[in-house]
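> take a look and give me a structure for this.
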Amino acid sequence: MDIRFIAGFGPITRSGAEGLAFWSTAFGLRFDEMAPDYHHAHGLAGANVFGLWPLAQAARATFGTDDWPEDRPVPQAWLEFEMASPEAVAAGEAELAEGGHEILVRAHVEPWGQWTARLQSPEGLLVGLSYLPDFHPELTR
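Below is the predicted model:
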């Protein structure tokens, strides 16, 4: 796989207000609200995104419903690996599937232009392979 960096990481929150209060108060992180109840830490180095993703939104993005399936571990966090290209997302998905991993969301482009494929780790972590053109300004000039 041609992984370039960790594209994002953050806890899956059951309560957006409670999660925001914890991370901003306990650790002094500043957040920007990117969508209703979806917050990115402002200026935090190390990952391109540290985002608080509500469980209902993660369920909708993965399963098409606001309810997380009862037969799956409820994720406590999400992790996305940024890939070199949309083709690398598809190739990574194929490699994972060939390795016997269940792909929850096949490679596709989201309405905001990000290519994504998702699976769940044995610990329940929601893991994505992604390609967001905004993370590759050298390719969009």
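> only C-alpha atoms from now on, for both contacts and neighbour counts.
Noted.
> apart from its neighbours in sequence, what residue is nearest the spatially most central residue of the chain?
Nearest to the centroid of the C-alpha atoms of the chain, with distances taken as C-alpha atoms, centre = their mean, sits residue 80, at 4.7 Å. Distances taken as C-alpha to C-alpha, 6 or more residues apart in numbering place residue 128 nearest to residue 80, at 4.4 Å, with adjacent residues excluded.
> look up how far residue 56 lies from the one you found.
17 Å (C-alpha to C-alpha, to the nearest Å).
> of the two, who's got more company?
Legend: neighbour count by other C-alpha atoms under 10 Å for residue 128 and residue 56, higher for residue 128 (25 against 18).
> wait, isn't residue 103 in contact with residue 95?
No. The pair residue 103 / residue 95 is not scored as a contact, 10.5 Å apart, by C-alpha atoms under 8 Å.
> those two: which is more packed in?
Shown here are residue 103 and residue 95; by other C-alpha under 10 Å, residue 103 has more neighbours (17 against 13).
> who are the packing partners of the longest helix along the chain?
Longest helix of the chain, by residue count under DSSP state H: helix 86-98. For helix 86-98, the packing partners by 3 or more C-alpha pairs under 8 Å, 6 or more residues apart in numbering; DSSP states H and E come out as strand 103-109, strand 115-120, strand 126-131.
> please give the structure of this sequence too, so both can be compared:
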Amino acid sequence: MEVAFVAGFGPITRDGAAARAFWEGGLGIPLEEPAPGYLTNDSLDGVKAFALWPLAQAAESTFGSSAWPADVPVPQAWLELDVPSVEAVAAGVAELAAAGHRVLRGATEEPWGQTTSRLLSPEGLLVGLTYTPWMHAAPPAVD
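So this is what the prediction gives:
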């Protein structure tokens, strides 16, 4: 498996107003709200995206329901590791599952065009193995 870059990182929030007050008001990270409750900064150096992701939205993306399952530890943050292709997401998930890691959701194309899978790290991070097409440099034009 080859990880190309960290596609995104941010805390999983339970109180959006308090989180925004800390990250934007306290630390000065400007945040936009492209979807209700989803606060993001896609220009912060160091990662391709930094976002405050509400737990209900993380649960919906992972399990198809806004409720986080009681038998799965609630994550404190999320981390997406981008791989070079859509095919690499499925291959990486298979590799991780074969190594005994618990896959919460296999490779799936999201409505916005990103291919994602989800796992829970031993530290409690919601980890996505992803391919985000718009975050990869366009191939050079061929003459």
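> now the helix or strand containing the residue nearest to the centre of structure 1 on structure 2. Mean distance?
Following DSSP states H and E, one finds residue 80 of structure 1 within strand 77-83. Here the mean offset of strand 77-83 of structure 1 against structure 2 after fitting is 0.3 Å, by mean C-alpha distance after the TM-score superposition for structure 1.
> max-length strand in structure 2?
Longest strand of structure 2, by residue count under DSSP state E: strand 5-13.
> after that strand, heading C-terminal, what element do we hit next?
helix 16-20.
> and that next one, what's buried?
16, 19, 20 (16 or more other C-alpha atoms under 10 Å).
> list the contacts for the first one?
Pointing back at residue 16 of structure 2 there. 37, 52, 54 (C-alpha atoms under 8 Å, 6 or more residues apart in numbering).
> what sits against the first one?
What it means is residue 37 of structure 2. 16, 53, 54.
> please redo it, this time with the cut-off set to 10 Å
Counting by C-alpha atoms under 10 Å, 6 or more residues apart in numbering, residue 37 of structure 2 touches 13, 15, 16, 17, 20, 52, 53, 54, 56, 57.
> surely the residue nearest to residue 80 of structure 1 touches residue 108?
No. If you go by C-alpha atoms under 10 Å, residue 128 of structure 1 and residue 108 don't touch, sitting 11.5 Å apart.
> now for the two: what residues contact both?
89, 115, 116, 117, 118.
> okay if I get those residues as TSV plus distance to residue 7 of structure 1 and neighbour count?
Below are these laid out as TSV (distance: C-alpha to C-alpha, whole Å; neighbours: other C-alpha atoms under 10 Å):
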residue	distance to residue 7 of structure 1	neighbour count
89	13	28
115	12	25
116	11	25
117	13	22
118	13	24
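> what is the nearest of these to residue 64 of structure 1?
residue 118 (13.0 Å; C-alpha to C-alpha).
> residues contacting the closest residue to that closest one other than its chain neighbours?
Excluding the flanking residues, the one nearest residue 118 of structure 1 by C-alpha to C-alpha, 6+ apart is residue 128, at 4.3 Å. Going by C-alpha under 10 Å, 6+ apart, residue 128 of structure 1 touches 7-8, 78-82, 89, 93, 103-105, 107, 115-120.
> give me that answer again for 7 Å
The neighbours of residue 128 of structure 1, taking C-alpha atoms under 7 Å, 6 or more residues apart in numbering as the test, are 79, 80, 81, 116, 117, 118, 119.
> could I get the residues you listed as CSV with distance to residue 46 of structure 1?
Output for the contacts of residue 128 of structure 1, formatted as CSV (distance: C-alpha to C-alpha, whole Å):
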residue, distance to residue 46 of structure 1
79, 13
80, 13
81, 13
116, 21
117, 22
118, 22
119, 23
